[in-house]
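**Student:** With the input below, show me the fold.
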Amino acid sequence: MLFTELGLSEPILRAIAEEGYTSPTPIQAKSIPAVLKGGDLLAAAQTGTGKTAGFTLPILQRLSSSKTSGGKRLLRVLILTPTRELAAQVQESVMTYGRYTDLKSTVIFGGVGANPQIKAIAAGLDILVATPGRLLDLMSQKCVSLDAVEILVLDEADRMLDMGFLRDIKKVLAALPKKRQNLLFSATFSDEIKSLADGLLNSPELIEVARSNSTNEAIAQLIHPVDRTKKQALLAHLIKGNDWKQVLVFTRTKHGANKLVTQLEKDGITCMAIHGNKSQSARTKALADFKAGKLTALVATDIAARGIDIDQLPHVVNFDLPNVSEDYVHRIGRTGRAGSNGVAVSLVCVDEHQMLRDIERLIKQKLPQEIIAGFEPDPNAVAQPIQLRSQQHQQSRKPSTQKPGGGNANSGRGKPAAKRSSPPKKSFSR
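**Tutor:** Predicted structure coming up:
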């Protein structure tokens, strides 16, 4: 199938073609016609499959073909995302593929000054991309009106729930017109997502691409058993011994990420950390340097890395296994994109054996294990308890005075495709 078969207008098709793309991914091929029909949509697909283009392209088409007559522009589309980086990249996608339309859009999120965002809204918009916290802030200041919104998008809805945004989402929903199109995109169809969908969507079309808990066959997965005290040395050994040039490393905590960066730098490995305690400028610089090849390793926590979009990322390392099994699938999904192969390595100590069993049960496969000479784990080692992230989630869902759109929203995914490589015909994968 080609984009020219999906009912998109010439200006949008021209922008797509100039980016070097001709064929939609499966989620795009299904969601674009569904959105164009005007009904509600509940869509699930793995990270990197093209969910962002699945809604930005048909939204641009719908707004272009039903322009409001005269007067000031009215805000007609609201796209909610859990994190700042994701919001910025969704906005980038809107601008890239809407550049030959006369539609106006902007993005708002916390962690930066609000005045430029307020001015952009006041100038008149068709599309607003926002994190929940900053949106509610500006709504309370009467700086943004949602009275004319025709289309609502909840992007990465599962992560928004994980981050405790449910109450904020409900406040936003209460300010929207009752008659509107609702699009809910998620990596998984959890019970919480189904509950949210039941209260939000009206007879939605259901789209699911691949099993929600499956892993990409293009990703080679490997477990290296090792003692907890030798993990850092083993990681340095793997990076330097295999001459890895670009490695995304996951840790369980922000403190663990900072500590690992310090240790790796002592081993001569260029690296930076990305997590919620880092400033917006620091996170942006770390990600840009990593994409540009100036850093060998980017060390990230789960929320910070959600949606990191890097073409042909060769290696992902789980320095710590995630407490929530589904996050393993999200983590390793950063590699093996756009038809390229990837390697996902997990360094597993005795503390994490139950986590590994849970992951293998979820993905329905036994992961191969390889012990590296010189890093053999102590067979008599005793497991130490690890605080489960689910306990932290329960605490985070209690009422809080912290504004979630500002301090800890950390990642994103934007353009719908891998950049052009060489063949003229290809599909895009973001």
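**Student:** When you work out contacts or count neighbours from here on, use the C-alpha atoms and nothing else.
**Tutor:** Fine.
**Student:** Can you classify residue 262 by secondary structure?
**Tutor:** Put simply, residue 262 is helix when judged by DSSP: H, G, I helix; E, B strand; the rest coil.
**Student:** For burial, what's the neighbour tally of it?
**Tutor:** Neighbours of residue 262 under the rule other CA atoms under 10 Å: 15.
**Student:** ranges for the helices of the stretch 51-200 of the chain?
**Tutor:** When assigned using DSSP state H, counting those that start in this stretch, the helices of the stretch 51-200 of the chain occupy the ranges 51-65, 84-97, 115-122, 132-140, 157-162, 166-174, 191-200.
**Student:** For residue 269, which of those is the nearest?
**Tutor:** helix 84-97 (25.5 Å; CA to CA).
**Student:** Report the distance from the closest one to the chain centre.
**Tutor:** Put simply, helix 84-97 sits 12 Å off its chain's centre (CA atoms, centre = their mean, to the nearest Å).
**Student:** got the angle between that helix and helix 51-65?
**Tutor:** 50 degrees (axes from the mean of the first three to the mean of the last three CA atoms, to 10 degrees).
**Student:** Remind me what helix 84-97 packs against, helices and strands.
**Tutor:** Counting contacts by 3 or more CA pairs under 8 Å, 6 or more residues apart in numbering; DSSP states H and E, helix 84-97 packs against helix 10-18, helix 51-65, strand 105-108, strand 127-130.
**Student:** at 10 Å what do you get?
**Tutor:** Secondary-structure packing of helix 84-97 (3 or more CA pairs under 10 Å, 6 or more residues apart in numbering; DSSP states H and E): helix 10-18, helix 51-65, strand 77-80, strand 105-108, strand 127-130, helix 280-291, helix 302-305.
**Student:** Please provide the structure for the following sequence as well, for comparison with the first:
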Amino acid sequence: MDLFESLQKRLAELEYTEPTPIQAQTIPAAVDGQDILGCAQTGTGKTAAFALPILDYLGHEKPRAQPGRPLVLVLAPTRELAIQIGQSFHTYGKHIPFRQTLVYGGVGQGQQVRSLEKGAHVLVATPGRLIDLMEQGHIKLSDVEILVLDEADRMLDMGFMPAIRKIIAKLPKERQSLFFSATMPPKIRELSEDLLFNPFSVNVTPKTTSVKRIQQSVRLVERGEKVDQLIKVLSGDDVNRSIVFTKTKRGANALATKLEKRGIPAVAIHGNKSQAARQKALTAFRQNRISVLVATDVAARGIDIDDVTHVVNFDMPMEPESYVHRVGRTGRAGAAGIAISFCTADEFDKLRDIERLIGEKLRLQNPDAKLSAAKSAPSGGRRGGSAGNGNRPQRSGRPANGSGKRPKKRFGKRRETARA
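**Tutor:** Now for the predicted structure:
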């Protein structure tokens, strides 16, 4: 890849020699100033796919950072993902002089405001805290050259779409936008059409399917049997590090306590935990001081933890798309992984929805199980399934993809000057 010399030096130090598919496809187009529409699951290297072109731009142009006026805005749905993105920029940009600020909730805003006042080239933010600081006058987005929207479908799941549109309305029309999502439901595709201009599209994963390297299965259980069944799974010789997903925050706390009492080191992580508590739990998990992380869907995306051997769906996810992201916590970077789902009789409908979404029937571990609730066992049903967007009326404002013209982005113009 033809990147800024200091950036190439850093990649060599990190022994990054071969780009992942999304990096190989995205980086050249992003460096040339094109808008990007990327569909890829976490763990495919997409953070570097947008961080490296941004650092390449900062290295070539050496722009000045103005107080409270970032040049690059990266939006992420969760604090953990924002921190992870910030760490990636810090790692890759070691030899490039730039400033970044992280803005997210769950902590006091004082340090974040002071960092903004010093000037930041790159602002990595969650939507809620960003809007708070905008409304207080600490941040103005009129100088943003590059917008990155990461994990867009997770933003939709978390109810951030009104906030996203409010933020986008404050951005200059002339900019480069990089849009990444693990799935492309109709509302996300509609947002991308509003946000992007003639985008370069990248799709490195099968449509809304789970990772094929992961051994996926389902076990039919009574609700009162779940804890004992989980302990049986976690006690297996092949289990190293596991993430167990529950439906509720209270359920995560209760389950972690039960596991601890049964001699299995565990900690819960969810949205009601303070940022310090969440980071402490993740650090303990990464350092193998605990073997089980009990989580709600707040941890289903953006948490890049190596060597997770097992994912257990203690509760079936409310939305079938969440299954893909939960399961994706294992089998990362080409490794194998195991995903087991516990399904009670009243969760059969959720199981059918998942199988319909991923286009395959999960292997049933105990086909002879008899559950007490009066519901029929899952049959798999029709494979695949699609959702058409229909014909939407032409929206005013920015031109639709492939038609009309928009003024050439300043980012692209500067890139041509730098390459000349």
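**Student:** Just the TM-score for the two chains, thanks.
**Tutor:** Once the chains are laid over each other, their TM-score by TM-score structural alignment, normalised by the length of structure 2 reads 0.86; 376 aligned residues with a CA RMSD of 1.9 Å.
**Student:** Most tightly packed of the helices and strands packed on helix 84-97 of structure 1?
**Tutor:** strand 127-130 (a mean of 26; mean count of other CA atoms under 10 Å).
**Student:** got the contact list for the residue nearest to residue 382 of structure 1 when sequence neighbours are not counted?
**Tutor:** Once flanking residues are discounted, residue 382 of structure 1 sits nearest to residue 350: 6.9 Å by CA to CA, 6 or more residues apart in numbering. Contacts for residue 350 of structure 1 (CA atoms under 10 Å, 6 or more residues apart in numbering) come out as 225, 226, 227, 228, 377, 378, 379, 380, 381, 382, 383, 384.
**Student:** before we move on, the earlier item: now for the helices of the stretch 51-200 of structure 1, which one comes closest to residue 208 of structure 1?
**Tutor:** Residue 208 of structure 1 sits nearest to helix 51-65 of all the helices of the stretch 51-200 of structure 1, at 11.0 Å, using CA to CA.
**Student:** Let me know the angle separating the closest one from helix 10-18.
**Tutor:** Using the same axes, to 10 degrees: helix 51-65 of structure 1 against helix 10-18 is 150 degrees.
**Student:** Map residue 265 of structure 1 onto structure 2.
**Tutor:** In structure 2, the residue matched to residue 265 of structure 1 (TM-score structural alignment) is residue 260.
**Student:** tell me, how many neighbours does its match end up with?
**Tutor:** Taking other CA under 10 Å as the criterion, the count of residues near residue 260 of structure 2 is 13.
**Student:** same deal with residue 336 of structure 1?
**Tutor:** So residue 336 of structure 1, with other CA under 10 Å, has 25 neighbours.
**Student:** Structure 2: which residue goes with that one?
**Tutor:** Using TM-score structural alignment, the partner of residue 336 of structure 1 in structure 2 is residue 331.
**Student:** Next: residue 353 of structure 1.
**Tutor:** Aligned counterpart of residue 353 of structure 1 in structure 2: residue 348 (TM-score structural alignment).
**Student:** Let me know whether that match touches residue 374 as I believe.
**Tutor:** No: counting by CA atoms under 10 Å, residue 348 of structure 2 does not reach residue 374; the two are 11.2 Å apart.
**Student:** the more surrounded of these two?
**Tutor:** residue 348 (18 against 8).
**Student:** quick check, the more buried one in a strand?
**Tutor:** No: secondary structure of residue 348 of structure 2 (three-state DSSP): helix, not part of a strand.
**Student:** Return the distance of it relative to residue 28 of structure 2.
**Tutor:** 45 Å (CA to CA, to the nearest Å).
**Student:** out of everything not next to it in sequence, what's closest to residue 334 of structure 2?
**Tutor:** Once flanking residues are discounted, residue 334 of structure 2 sits nearest to residue 213: 7.6 Å by CA to CA, 6+ apart.
**Student:** Please name the residues that touch that neighbour.
**Tutor:** Residue 213 of structure 2 sits next to 330, 331, 332, 334, 335, 336, 337, 338 when contact means CA under 10 Å, 6+ apart.
**Student:** same check, this time on residue 215 of structure 1
**Tutor:** When contacts are counted by CA under 10 Å, 6+ apart, residue 215 of structure 1 touches 46, 221, 328, 329, 330, 332, 333, 336, 363, 364, 365.
**Student:** residue in structure 2 matching the second one?
**Tutor:** By that I understand residue 221 of structure 1. Per TM-score structural alignment, the equivalent position to residue 221 of structure 1 in structure 2 is residue 216.
**Student:** my guess is that match meets residue 358, correct?
**Tutor:** No: counting by CA under 10 Å, residue 216 of structure 2 sits too far from residue 358 to count as a contact (11.3 Å).
**Student:** Can you get me a residue count around residue 350 of structure 2?
**Tutor:** Neighbour count of residue 350 of structure 2, defined by other CA under 10 Å: 18.
**Student:** OK, contacts around residue 101 of structure 2?
**Tutor:** Residue 101 of structure 2 sits in contact with 70, 73, 86, 111-116, 118-125, where contact means CA under 10 Å, 6+ apart.
**Student:** counterpart of residue 373 of structure 2 in structure 1?
**Tutor:** So residue 373 of structure 2 corresponds to residue 381, using TM-score structural alignment.
**Student:** Of the contacts of residue 213 of structure 2, which pair is most distant in space?
**Tutor:** Longest span within these, CA to CA: 334 and 338, 13.0 Å.
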